[in-house]
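Student: Fold the following, please.
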Amino acid sequence: MPVSIHHIVVDAHDLPGLAGFWSEVLGWPILSAKPREVVVGPAVDAPFGLCFMPAGETRKTGKNRLHFDLNADPDVPGDREAEIERILALGARRVDVGQTGDESWLVLADPEGNEFCVVRPKRDLIG
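Tutor: Prediction:
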């Protein structure tokens, strides 16, 4: 049997703060909160979740090599724009990583500068 993803680990300087941000963005509960590890996931028995661990002293200096692509409910008109505004209100910010302005996604960064995208509905990307 091949391996499966257990957690996606995110290095953080403020573990509870960043875990709380992603908990709110994704609507996932905080499943475990320890001094050196905070886990967020859809449920305790979910196949994977996000694990926030100490980043150490170094600060992020460049573009992420891995990022999340998020999408809103494709059946709710205007939901993408509403979700972008909600996420910005939670503490995200718009960032420029070289976009032209013609992209079908919007690049944002979480409170610690980790980029992620809010994309058009998946069904629009296939086919």
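Student: alpha carbons only for contacts and neighbour counts from here, please
Tutor: Will do.
Student: for the chain, what spans make up the helices?
Tutor: For the chain, the helices defined by DSSP state H occupy 15-26, 79-90, 122-125.
Student: this one as well, want them side by side:
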Amino acid sequence: MALEWEQTVVDARDPAALGSWWAQALGWVVVNGSPQEYEIRPSPERLPGLLFVPVADPKVAKNRLHLDFRPADQAAEVARLLAHGARRADIGQGGDVTWVVLADPEDNEFCVLGSR
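Tutor: Below is the predicted model of the structure:
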């Protein structure tokens, strides 16, 4: 039996706002703009996507799952994401690492990796 990875689900206080933020950050397209199931993908037919769904509870701890991104230019990408509304996050990564931990507007951590 084979499984196809359809999407990653992200709990959000404001699914449309957070989904829109990620769509702009990644250059992805919105395939479902519903405030109850706001879905973005790299292109309409390409998987996996990110699906943002509403939750009332605030985020209270470090993510158990996070996304890693490897840009061509780490410093430029970190600067772009910070200007877009991300913030630096400390999850105990220490000072001598090759990645940068950021958080989106709802404090979901993600990493911007260095070059290979």
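Student: Pick the most buried one from the helices of structure 1.
Tutor: Most buried of those, by mean neighbour count (mean count of other CA atoms under 10 Å): helix 15-26, with a mean of 19.
Student: Minimum distance to Thr61 of structure 1: which of the helices of structure 1 has it?
Tutor: Shortest distance between Thr61 of structure 1 and these, using CA to CA, is found for helix 15-26: 17.6 Å.
Student: any idea how far the closest one is from the chain center?
Tutor: Distance, stretch centre to chain centre, for helix 15-26 of structure 1: 9 Å (CA atoms, centre = their mean, to the nearest Å).
Student: and what of stretch 7-23 of structure 2?
Tutor: With CA atoms, centre = their mean, you get 8 Å for stretch 7-23 of structure 2.
Student: what about that stretch, start to end distance?
Tutor: 14 Å (CA to CA, to the nearest Å).
Student: what's in contact with it?
Tutor: Residues outside stretch 7-23 of structure 2 that contact it (CA atoms under 8 Å, 6 or more residues apart in numbering): 28-30, 33-41, 47-58, 105-106.
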